[in-house]
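Build the 3D model from these lines:
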Amino acid sequence: MREPTLRDVADAAGVHTGTASRALNPEKRYQVNAETVRRVLKAAQSLGYTPNPIARSLKTARSRTVGVIIPDLTNPLFPPIVRGIDEVLGSHGYSAWIVSTDNDPEREKRLVESLRSRQVEGLIIATAQLEHPLLSTLHQKGVKVVLVNRGVEKLEIPSVTPDDAAGVILAVDHLAELGHTRIAHIGGPQTTSTGTSRARAYRHAIRDRRLDDDPSLLIECSDWKERDGAAALRSLLDRNVKFTAIVAGNDLLALGCYDVFAERGIQCPDDISVVGFNDMPFLDKFRPPMTSVRVPQFDVGVEAGRMLLDLLKEPNRHPRSILLPVSLVVRGSTATAPR
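All right, here's what the predicted structure looks like:
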């Protein structure tokens, strides 16, 4: 039995093939009246017709695909972001190719080349470093790029990021209200905008509230992983740095602190309070449940998808950046400072 064609759908719906094609295309559906669209969609469903994306791309010279590049597929931050991106792209007839770089610049370069060889129309990138040669090259070549969760300096590339500074201020204010005066910051890599903006906000918040401004309380991790947070806390403890609370650069770094608490017999929050950042899924299941700065992860993805679609429709539009609001979710990992 042969596969149904566009002409079969058009004949079944009683319309011209061009009308059927527009009705089946999410971006051109508005050109057809609602009753006709309903009839065409019903005919396509009853016949089991599936549009051929390859044939469409050959006809329009557009692939209807977008590359999504993330640094770490195992990081729970990214699936909701990717879901938001995919929902927006899918509603406009686009598909997403999702790749993970494992924070390896060479792997990232190979993956980007592979995506471009597949004629993706644009890229959504969550791997950006402050100094990022590959991004500079893509920008010079006119590749349509939107950054998500990160920004870069010196390049006018549109981006969607959470309000990192506001989130850190919320965390420090919360701990200060609980009586903590020596608050450590276990920060992410200072090669990323996320790491630098959160560390900068921590320093400003500590000084503005006249808390103990001790450089030994701030420690940088080389990566955003749980093991790096654990190594940072061990370093603070082994150097005998005194503190009663921690603001971590993200939830995984904070979870690394939990590992060390178990190792060293430290009670959280009785001995040390901890605040994470991102509010990734299942934080309420840990013991104690983790206080964290909530990032609207799905909304970050939605806005990134919309921004790239706008860029594809208007290639010459001036780059813009969106800063999304955050909130603090207070759970059991923070308490009044010990005496």
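
contacts, neighbours, all on C-alpha from now
Will do.

all strands of the stretch 101-250 of the chain, in order?
Here the stretch 101-250 of the chain has its strands, by DSSP state E, counting those that start in this stretch, at 123-125, 145-148, 159-162, 183-187, 218-220, 245-248.

Mind putting these into JSON lines with distance to residue 325 and mean neighbour count?
Below are those laid out as JSON lines (distance: least, CA to CA, whole Å; neighbours: other CA atoms under 10 Å):
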{"stretch": "strand 123-125", "distance to residue 325": "20", "mean neighbour count": "24"}
{"stretch": "strand 145-148", "distance to residue 325": "14", "mean neighbour count": "26"}
{"stretch": "strand 159-162", "distance to residue 325": "6", "mean neighbour count": "25"}
{"stretch": "strand 183-187", "distance to residue 325": "20", "mean neighbour count": "27"}
{"stretch": "strand 218-220", "distance to residue 325": "25", "mean neighbour count": "19"}
{"stretch": "strand 245-248", "distance to residue 325": "19", "mean neighbour count": "28"}
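
Could you dump the ones you listed into CSV and include distance to residue 117?
Output for the strands of the stretch 101-250 of the chain, formatted as CSV (distance: least, CA to CA, whole Å):
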stretch, distance to residue 117
strand 123-125, 13
strand 145-148, 16
strand 159-162, 24
strand 183-187, 37
strand 218-220, 37
strand 245-248, 39
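
nearest to residue 79, of those strands?
Closest to residue 79 of the strands of the stretch 101-250 of the chain, according to CA to CA: strand 145-148, at 12.8 Å.

Centre of the chain to the closest one, how far?
10 Å (CA atoms, centre = their mean, to the nearest Å).

Check stretch 274-294 too.
Worked out by CA atoms, centre = their mean, stretch 274-294 lies 17 Å from the chain centre.

quick one on the thing from earlier: closest one to residue 268 among the strands of the stretch 101-250 of the chain?
Of these, nearest to residue 268 by CA to CA is strand 245-248, at 9.5 Å.

One more, so I can put them side by side:
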Amino acid sequence: MAGRRPTLDDVARAAGVHKATASRALNPETRNQVKFETARRIAVAARRLGYVPNTLARGLRTSRSTAVGVLVPDLMNPLFPPIVRGIQDRLDTHGYTALLVNTDNDEARERAQFAELASRRVDGFIVATARREHPLLAEAAELGTALVTVNRTVDLPGTPAVVSDDADGMAQAVAHLRRLGHTRLAHLAGPQSVSTGAVRLRAFQQEAGPSRGAVVECTGYTEPAGRAAARQLLDAYPETTAIVAGNDLIALGALAELAAQGRSCPRDVSVVGFNDMPFADRFRPPLTTVRVPHHEMGMQAAQLLVELLTQPQAVARTVVLPARLVIRGSTAPPD
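Below is the predicted model of the structure:
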């Protein structure tokens, strides 16, 4: 075969099977129709020969591309790379490829990129950009587009999602601060247009009590937004001794503002984050935060989408993963 590309016929001949059997074994959607040992023998033959399936031709024949569109709002946010890695790891095992786009939290950009991915005939979408009210996803769902939201949910019944148990994570954070003796708690909430911001705020108010917990909503899940909100909070509620932030970047902004005002963390004000993003343990002080299993979240989202694509009778469901408080140096009893 020197000088030419290996074909499906070559793989079938090397594995000692019919061409149709080799085709089924190398197609993620039909692999389960072939006995395990036979499929393994065919896969070994394909690897040895260097055979690469023509997914474009398969897509033209079956209206499937074995590609999945993945939309994230901000790749600079450290929580999204582990999610994307989890998506890729699980898609790889099913023979799908992830096409990743970054929307920069811009609705017009998101719509344009969604349309571009659709024009490339992706089989479905995994969306980390979901807002509670999301016209684009509502339109896509109405057209029968296979989609799963990850890390966030949308107010759209029947849309599969993978999220963390944010309410329980917030309850753990507030309980920890109470055990330390804090009574003047505050929450720097994430944007209320997204489910994570709304769920975490609701849980904070339930656990801390509206009369005991000051709240300032941040304009985004960013360090500058966190610093601006912390400044507003500390001006209005200078007696605050503990802050629960909507995410770790907001917490980082709060730490910066505390330092700028000459307040020490945790001696003057304790700070708790949310997500346990990479390097949170290297903050000054190391950040107490709620750990969310982002890699597992991505894997589960990919699994839900594969089920939608390969099992016509699959029931849409939401997977809720446990969150866990990680205690570090940013929290201590109040003076």
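
With respect to residue 69 of the first structure, which of the strands of the stretch 101-250 of the first structure lies nearest?
That would be strand 123-125 among these, by CA to CA, at 4.8 Å.

Out of the strands of the stretch 101-250 of the first structure, which gets nearest to residue 99 of the first structure?
Closest among these, using CA to CA: strand 123-125, at 10.0 Å.

Remind me what the closest one packs against, helices and strands.
The contact analysis (3 or more CA pairs under 8 Å, 6 or more residues apart in numbering; DSSP states H and E) places strand 123-125 of the first structure against strand 65-70, strand 145-148, helix 297-313.

Any buried residues in stretch 276-295 of the first structure, and which?
Buried residues in stretch 276-295 of the first structure, counting neighbours by 16 or more other CA atoms under 10 Å, are found at 276-280, 283, 288, 290-295.

Count the residues that sit near the nearest residue to residue 57 of the first structure once chain neighbours are set aside.
Nearest in space to residue 57 of the first structure, with sequence neighbours left out and distances taken as CA to CA, 6 or more residues apart in numbering, is residue 63 at 4.9 Å. Counted with other CA atoms under 10 Å, the neighbours of residue 63 of the first structure add up to 19.

How about residue 36 of the second structure?
12.

And residue 294 of the first structure, how far from residue 78 of the first structure?
14 Å (CA to CA, to the nearest Å).

Give the equivalent position in the second structure for residue 21 of the first structure.
Here residue 21 of the first structure is matched to residue 23 in the second structure, going by TM-score structural alignment.

Would you state the helices of the stretch 151-300 of the second structure in chain order?
In the stretch 151-300 of the second structure, the segments counted as helices under DSSP state H, counting those that start in this stretch are 166-180, 195-208, 223-236, 248-260, 294-310.

could you dump these to TSV with distance to residue 32 of the second structure and mean neighbour count?
Output for the helices of the stretch 151-300 of the second structure, formatted as TSV (distance: least, CA to CA, whole Å; neighbours: other CA under 10 Å):
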stretch	distance to residue 32 of the second structure	mean neighbour count
helix 166-180	37	21
helix 195-208	37	21
helix 223-236	48	20
helix 248-260	43	24
helix 294-310	11	23
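
Export these to TSV and append columns for distance to residue 92 of the second structure.
Output for the helices of the stretch 151-300 of the second structure, formatted as TSV (distance: least, CA to CA, whole Å):
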stretch	distance to residue 92 of the second structure
helix 166-180	29
helix 195-208	28
helix 223-236	34
helix 248-260	30
helix 294-310	10
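
out of these, nearest to residue 154 of the second structure?
Closest to residue 154 of the second structure of those, according to CA to CA: helix 195-208, at 7.1 Å.

against the first structure, where does that closest one fall?
Going by TM-score structural alignment: helix 195-208 of the second structure matches residues 193-206.

Name the surrounding residues that touch stretch 14-26 of the second structure.
8-9, 11-13, 30-34, 39, 41-43, 45, 53 (CA atoms under 8 Å, 6 or more residues apart in numbering).

same thing but 10 Å
8-13, 30-36, 38-46, 48-49, 52-53, 95 (CA atoms under 10 Å, 6 or more residues apart in numbering).

Now do the end-to-end distance for it.
End residues of stretch 14-26 of the second structure are separated by 14 Å (CA to CA).

Tell me which residue of the first structure lines up with residue 287 of the second structure.
Checking TM-score structural alignment: residue 287 of the second structure goes with residue 290.

any idea how far residue 229 of the first structure is from the residue nearest to that match when sequence neighbours are not counted?
Spatial nearest neighbour of residue 290 of the first structure, chain neighbours left out: residue 333 (5.0 Å); criterion: CA to CA, 6+ apart. Residue 333 of the first structure is 16 Å from residue 229 of the first structure, where distance means CA to CA.

Give the aligned equivalent of residue 139 of the second structure in the first structure.
Residue 139 of the second structure maps onto residue 137 in the first structure, by TM-score structural alignment.

from what I can see its match touches residue 143, true?
Yes. The pair residue 137 of the first structure and residue 143 qualifies as a contact (CA atoms under 10 Å) at a distance of 8.9 Å.

Neighbour count: the two, which is higher?
Using other CA under 10 Å as the criterion, residue 137 of the first structure and residue 143 rank with residue 143 on top: 16 against 11.
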